[in-house]
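1. Here is the input, now give the coordinates:
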Amino acid sequence: MCPEEHPRQIPLDPHRWFVFGTIAAVYFFVYFHRVAPSVIVPDLMREFQADATALGVMASMYFYLYALEQPLVGYLSDLLGPRRVVGIWSLAATAGCLLFALSPTLGWASVGRGLIGLGVGGVFIPGMKAFSQWFPKAEFSGLVGLFLAVGNLGALCATSPLAWMAQTAGWRSSFLFLGLVTLALALVILTQLKDSPGDLPASGLEEKSPPMALPNMREVVFSARFWILFSVFFGVFGSYGTLQSLWATPFLMSSLGMGRLQASLVNTLLPLGLILGAPILGRWADRIGATRRELLLGLAWTQALLWVILALGGVSGAWSACLVLFLFGFTAGGLATSFWGVVRESTPIQFMGVTTGLLNPAPFLGSGILQVATGAVLDRVGRTGETYSPLAYESAFLVCLGAALVPSLLALIFRKRIYPRAQSPSSGEYSR
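-> The predicted structure is shown next:
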């Protein structure tokens, strides 16, 4: 046989688990920081005398910078290697944590929040590249699932544990501590991690992807399918991210009179539901023979229905709040699984990299915009004392309902566009 017929095997070096563990530890903080503002909203409003619009702008800085840098992070992961990208970007996240903790004004807190988003935005893509170089293909899917579980564990810890830390030591001391932990991880990665077994270049273990072609990007951007999928990811997942990362805890405190610790404990049902929903709903769809497109549509409409319940004041007690938030997380987990399944099944292989890179920022942009919009609605309705009234939150949730409902309706009407008759770019079907 020719040498090309023998794919090069990835050595099963024990260092691979050190690589996974350290990058996963940093990824823990990606999700942690994504939802952390929700727990400390009362502290920030009191500390900076800020209204909901200003807090929405501050919290959204994470999502804007995270989303916009993704194409650059992918390019630099190939150019510099995962070790440098994760390590250097973690230093940026460290600087953001420290600045956020020491910020004298909300403006400086917003800069710190933006630096955090910029820093943690350099973890997922180089992490995937590192794992592809250290682990064989047969282990890769399970590894990615474990990686995502660690991330959602971070979201869990950004609820009650963070609330306890903020109540015990103060929110500033809590973020100083988090910054020091992130700094330690960054130094370990920069000094101890290897990009690939035996310090081989990445090209020794996997083929390099061809450069992104501008015609391919045009083909994707001008396709109806891309915008249907983008709108679903932007609106449905963006509204879910707005609830989880900013308003869930203060909403429960206002509507049900919960203390911060109790509200943040109930809030843990969002990431817990997501952790369970992704594998369970994915396996269920396979067993009953449902297509991923049908599952995607059903879950998108379920999310819209849950927003109807919140917007119409359907949460009247602790048990109903627990059920609604768990269902939000559970269906969001299945939505994420089915979404990327639809993308994989409906996208020609030559467009896969371009499509993934362009779709990935959608939920972060959606959350960033919706956080500001919902904050503006809260301010328009007004406060009752130091908090916003249940009516104010219900009015703000109407914005999220619209953001989830419109793309769900578009996806239902144009569902046949998601799976075109042909996937060959030469046939012109991709852009129809």
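2. can we go C-alpha only for contacts and neighbour counts from here?
-> Will do.
3. What count of nearby residues applies to Pro210?
-> 8 (other CA atoms under 10 Å).
4. ignore the last one, Gly170
-> Count around Gly170 with other CA under 10 Å applied: 16.
5. now it: how far from Trp164?
-> Shown here: Gly170 relative to Trp164, a distance of 9 Å by CA to CA, to the nearest Å.
6. same thing with Leu80?
-> 39 Å.
7. To compare against the first, here's the next sequence to fold:
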Amino acid sequence: MASRAAALASGFAVMFIAYAIRYDYGALLPSMVVDLSLTELKLGGAIFTSYFIAYMVFSPIMGGLTDRFTAKPIVVMGCALMGLGSLMLSFSKSLLEACMWYGLAGVGAAGTWTPVSAATQRWFSRERRGLALGFMIVGICTGFGVTSLVTPYILDAYSWRTCWLILGVISLLVALIVLLAFQENPNIYLSGKGHVKKLYLDVDAWLVGVSYMLVGFAILVPFTYLPMYSIKEVGAGSWISIWLISLIAVGGVAGALTLPALSDRVSDRRRVIVLSNGLVVVSSLIALLKTVEAVMASAVIFGLAYGAIWPLYGSCASEYFGEENAGKVVGFWTLFLGIGSIASPIASGALADATGTIASPLALASMVAALSLLPLTAIKRVKALKST
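-> Predicted coordinates:
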């Protein structure tokens, strides 16, 4: 019991810093663009793209290594690389350096969610797996919720470089915590042989992956555009950007602790995934009402979905393909998520430019989230990949 609690606490800390580093970038970008003399805002987007490309490419690798060598060394390495990347990013003097070091942080991030989710699933039975992963998501929501409140004060008092320095130091400390405290279930045997070829040819794995890609595309739109939309097109004050992220975080905590737990009690988790993805559809449509109250309600509903989606999809890995393959499966699905996450800002930004309104990307997010439900309905069988 103590080992399982230590694993949960360590995983919470990992998720906290991993997603603080990921989502604090948006708040720091305006200052970075000026200080690094980037002539166009889209060049700042190139830095974030370097992170996601590294994250997408290395997640399957980290997943395979997790199933071969266990999660602990992978998570320690991941947090250390995130810390080093963030520390060095604080000293960057050019676009190339910033892309390189934030890309390194992306490599490290690939060693966080995939191995932590796999290790967490191995500690819990089917009846508690969703709730346990939901607790990890509380760490994510707490991470970006806290940084959204603290970062403006650090920026005012110091600079964006100080923010990255602090995040880097915290990540290195979390690596030490994982090294000392993180425990894995000794009753799960990992052969390390895996069945990568079978996985890549499995229709069910591809269907879930496509759904994951589509909802990942949709999820990133409100994160990117909802604060800007509320200021420019709804007429809210500049304070709204901080409040919206905080509301998303609060909704995320509620969603992470309720919907995944509900999925533990139903025979087919896809039913609850349909509910969570449907909330993304609803939240985007509510925002189109163009009132401050509607935008704030949209943020809370979106948060509910955000907090639930990741543990719901993650818990399907062990359920469909076996605990010993959870790392490879989550890593494989993260490839799809990366494609959606990279395509989302490009497509939604182009649509906003073409239509002259930020409402159009929000409408697009609603449609894509609805489309994410279709692949799930096509899954006709649930099977596990057996070791041979």
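8. quick revisit: which of Leu80 and Trp164 of structure 1 has more neighbours?
-> The neighbour count for Leu80 of structure 1 versus Trp164, taken as other CA under 10 Å, is higher for Trp164 (18 against 12).
9. which SSE is the equivalent of that one over in structure 2 in?
-> Structural alignment (TM-score structural alignment) places Trp164 of structure 1 against Tyr153 in structure 2. For Tyr153 of structure 2, the enclosing helix or strand under DSSP states H and E is helix 126-157.
10. on contacts alone, who are the packing partners of that helix?
-> Packed against helix 126-157 of structure 2 by the contact rule (3 or more CA pairs under 8 Å, 6 or more residues apart in numbering; DSSP states H and E) you find helix 2-35, helix 113-123, helix 160-181, helix 240-263, helix 292-321.
11. winner for burial among those?
-> Most buried of those by mean neighbour count (mean count of other CA atoms under 10 Å) is helix 113-123; its value is a mean of 27.
12. and Leu247 of structure 2, what pairs with it in structure 1?
-> Per TM-score structural alignment, Leu247 of structure 2 is aligned with Leu269.
13. Surely that match and Thr331 touch.
-> No: assessed by CA atoms under 8 Å, Leu269 of structure 1 is found out of contact with Thr331, at 12.0 Å.
14. Tell me which residue of structure 2 lines up with Leu281 of structure 1.
-> Looking across to structure 2 (by TM-score structural alignment), Leu281 of structure 1 lines up with Leu259.
15. now Val111 of structure 1
-> Per TM-score structural alignment, Val111 of structure 1 is aligned with Met100.
16. Buried residues in the helix or strand Ala392 of structure 1 falls within, which are they?
-> Assigned by DSSP H and E, Ala392 of structure 1 belongs to helix 390-413. Buried positions in helix 390-413 of structure 1, judged by neighbour count with 16 or more other CA atoms under 10 Å: 390-408, 411-412.
17. again, but for stretch 210-227 of structure 1
-> Result for stretch 210-227 of structure 1 [16+ other CA under 10 Å]: buried residues 216, 219-221, 223-227.
18. Just give me how far that stretch sits from the chain centre.
-> 23 Å (CA atoms, centre = their mean, to the nearest Å).
19. Contact partners for Leu153 of structure 1?
-> 28, 31, 271 (CA atoms under 8 Å, 6 or more residues apart in numbering).
20. Now tabulate those in a markdown table and tack on distance to Leu156 of structure 1.
-> Formatted as a markdown table, the contacts of Leu153 of structure 1 follow (distance: CA to CA, whole Å):
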| residue | distance to Leu156 of structure 1 |
| --- | --- |
| Phe28 | 10 |
| Tyr31 | 9 |
| Pro271 | 6 |
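21. Quick check: of those, which lies closest to Phe177 of structure 1?
-> For the contacts of Leu153 of structure 1, the minimum distance to Phe177 of structure 1 (CA to CA) is 14.9 Å, reached by Phe28.
22. This completes my enquiry, with thanks.
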